[in-house]
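Visitor: Task: produce atomic coordinates for the following.
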Amino acid sequence: MQFDTLDDIRAFCRDLPGGDEASADAAARRQQNLTKPPGSLGRLEELAIWLARWQRRDMPRLDRVTIAVFAGNHGIAARGVSAYPSEVTAQMVANFAAGGAAINQIAKLAGAELRVEPIALDRPTRDFTVAPAMDPDEFLAALNTGCRTVPDGSDLLVVGEMGIANTTTAAMLCAALMGGHGARWAGRGTGVDDAGLVRKRSAIDAALKFHRGILDDPLAVATSLGGRELAAIAGAVLTARARRIPVLLDGFVATSAVLPLARLAPDILDHCRAGHVSAELGHRELLRELGLAPLLDLDMRLGEASGAAVAILLLRAALACHGGMATFAEAGVSGAD
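Guide: Purely as a prediction, here's the structure:
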């Protein structure tokens, strides 16, 4: 799948592929007949039905789970908005490759394939306080990197990111598309001190003023105020929708990446669930705006898809019950009158 123009994205969002309601209905009927009071497994039941809808089978499975982590660098980092220098992005990508990061351990535990895609790390986006972060061709190139990363036949896609200064970019997208100033959306990210937090929020306010003429166009906002790894996440989520692959979103940055898409089509995220709510300022409010109830709330704020990857284990529990439990008839147990 490839998008050659921004209008291609808009056209796709006007005619979205749907899930399979027959499979979802069959999965719901099975849940009603398992040896438990109806609804007693709570959201585990809903998750099994959601997976059935998007996998288009009443007995969904997680044989092939893909975690895609996209990495990018940001020109805004030069303004001192992060506690770490930009070279840490490439260093962490190397750590992923060596198997030394948190996501490596969680992916292994969750039985998932980890794909890491660094995008032009030697070419940071431009400082969005004085220029567009990307031009449309750069945005589309990054978005199509995300499209190419989604494998055919995946049962579940988990998306995450790595990029020094990208919590500033995420807060920037929220401020541009949901309103408010830097103080509403920008938290401490990697742990900036008070002076760094002031710089971060001031940069967002300056960019809102500089780019005020484009704030009514979600894709112009994603291009001029976003980042390459965020664009790639958006591309991966679009491709997953085209292939009807369910998606788990990671934290604040990964969720902000799909906010421009949601502004184009509110139902674009029907195939997505929020793996967790981050401790980062703004994520909880962003999830409320998008109508996404997080599966986990563990005060995590690492990124690199770590929170959503933990949530894979919840999905496995949901499917173990959905597929492995006996029905009342099979167990010879009397059902409710």
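Visitor: drop to CA atoms for contacts and neighbour counts, all remaining ones
Guide: Noted.
Visitor: mind listing the strands for the stretch 51-200 of the chain?
Guide: Remark: strands assigned in the stretch 51-200 of the chain by DSSP state E, counting those that start in this stretch are 65-71, 113-118, 156-162.
Visitor: deepest of the ones you listed, which one?
Guide: Highest mean neighbour count among the strands of the stretch 51-200 of the chain (mean count of other CA atoms under 10 Å): strand 156-162, with a mean of 28.
Visitor: for it, packing partners?
Guide: Counting contacts by 3 or more CA pairs under 8 Å, 6 or more residues apart in numbering; DSSP states H and E, strand 156-162 is packed against strand 65-71, helix 87-98, helix 228-242, strand 247-249, helix 252-264, helix 306-324.
Visitor: before we go on, could you also do this sequence so I can check it against the first one:
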Amino acid sequence: MKPFDHASADAARERQDILTKPPGSLGRLEELAIFMAGWQGRAVPVLNRAQAVVFAGNHGIVAQGVNPFPQQVTALMVDNFRTGGAAINQLCKVAGAHLSVVPLDLDRPTGDFTQGPAMAEAEVAAAMETGASAVDADADVLLLGEMGIGNSTVAAVQAAAVLGGTGADWVGPGTGANSEEMDNKRRAVDEGLARHQGGGTTAVLSAFGGREQAAICGAILRARELNLPVILDGFICTAAAAVLTLDNAEALEHCLIGHQSTEPGHRRMLDALKMSPILSLDMRLGEGSGAAVALMVLRGAIACHADMATFAEAGIG
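Guide: Here you go, the predicted model:
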């Protein structure tokens, strides 16, 4: 894991202090510019190429009645992404991000984690490699999102496995679960936690899945090798990323949280990870949609950092 470049961050901080504004007056925008400088290794970061990747997978846990939609919707949404009809397509277009969609064995769902492991370790490794291979080494920032019917249940059990708690602590409505489906989700999480005990990143991904979550982990690790900053989407994406902290507490230092989802467990998760979202817009769509909106804010932060005049240039002071 490559480290944060403190010299570049310090140079960016010094630049912020001489721009034509009161020091600190742009608040989080200044912090974002400095964050990007440190991870890109240059005092004035750039956003010439933004890459967005949506990973998609299917989950055996849907057999437990945890979702109001059939699994076929995952493949239909992948087709929708590819033909430009989804929200993420519109947001990436506006935000200036190149979008790719990576389905992972949609015709072969993971196992039902209440009955056994979701994946073999070899499947975890393969999915992580798919995620790593999807990363554009020439990108200046990477946006990550997901799609998969049933994956809010997977995210809830991952959150509990990493941060502790029960189904009641982490389960939310996802795509609109009714009261019976919510009960099924909580029960499934508790049964999964009772069946599968502890372990590191690979063990948790093997126990609970899913392939898109493992791919997200692989992409995050590859981005770290490249000193590539990452914007994570909401609850499901953050829960997948959090699994990496089981092996390395600093695994997500190059990651930003695009937004705080309305999924009730997300705020608790962010507090536990000590990470602050860029936005809070009552979104809960997934697809990387919150990350794409956050990219627009990040572009504003870097534009101010790069293009504002200094006091000397403006003849002030």
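Visitor: tm score of chain vs chain?
Guide: The TM-score (TM-score structural alignment, normalised by the length of structure 2) is 0.99; 317 aligned residues with a CA RMSD of 0.8 Å.
Visitor: quick revisit: can I get the strands of the stretch 51-200 of structure 1 in JSON lines including distance to residue 243 of structure 1?
Guide: Converted to JSON lines, the strands of the stretch 51-200 of structure 1 look like this (distance: least, CA to CA, whole Å):
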{"stretch": "strand 65-71", "distance to residue 243 of structure 1": "14"}
{"stretch": "strand 113-118", "distance to residue 243 of structure 1": "18"}
{"stretch": "strand 156-162", "distance to residue 243 of structure 1": "11"}
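Visitor: of these, which approaches residue 231 of structure 1 most closely?
Guide: For the strands of the stretch 51-200 of structure 1, proximity to residue 231 of structure 1 was assessed by CA to CA; strand 65-71 is nearest, at 9.3 Å.
Visitor: what does the closest one contact?
Guide: Judged by CA atoms under 8 Å, 6 or more residues apart in numbering, the contacts made with strand 65-71 of structure 1 from elsewhere in the structure are 89, 93, 107, 111-119, 121, 146, 149-151, 154-163, 228-230, 232-233, 304-305, 309.
Visitor: Where in structure 2 does it align, residue-wise?
Guide: For strand 65-71 of structure 1, the aligned range in structure 2 is residues 50-56, judged by TM-score structural alignment.
Visitor: what's the answer for stretch 252-271 of structure 1, then?
Guide: The aligned range for stretch 252-271 of structure 1 in structure 2 is 235-254, by TM-score structural alignment.
Visitor: Buried ones in the matching stretch, by neighbour count?
Guide: Buried residues in stretch 235-254 of structure 2, counting neighbours by 16 or more other CA atoms under 10 Å, are found at 235-244, 246, 251-252, 254.
Visitor: what's the closest of those to residue 195 of structure 2?
Guide: Using CA to CA, residue 243 is the member of the buried residues of stretch 235-254 of structure 2 that sits closest to residue 195 of structure 2, with 17.9 Å.
Visitor: For the most centrally placed residue in structure 2, give me its contacts.
Guide: Residue closest to the average C-alpha location in structure 2 (CA atoms, centre = their mean): residue 232, at 2.6 Å. Listed by CA under 8 Å, 6+ apart, the contact partners of residue 232 of structure 2 are 143-145, 238, 255-258, 288, 291.
Visitor: Could you rerun that using 6 Å?
Guide: Taking CA atoms under 6 Å, 6 or more residues apart in numbering, we find residue 232 of structure 2 in contact with 144, 257-258, 291.
Visitor: With residue 123 of structure 2 instead?
Guide: Taking CA under 6 Å, 6+ apart as the test, residue 123 of structure 2 contacts no residue whatsoever.
Visitor: That one matches what in structure 1?
Guide: Under the alignment by TM-score structural alignment, residue 123 of structure 2 pairs with residue 138 in structure 1.
Visitor: Would you map the helices across structure 2?
Guide: All helices of structure 2, identified by DSSP state H, fall at 6-18, 28-40, 72-82, 87-95, 121-133, 151-163, 167-170, 179-195, 201-208, 211-225, 235-242, 265-273, 289-307, 311-314.
Visitor: Sounds good, over and out.
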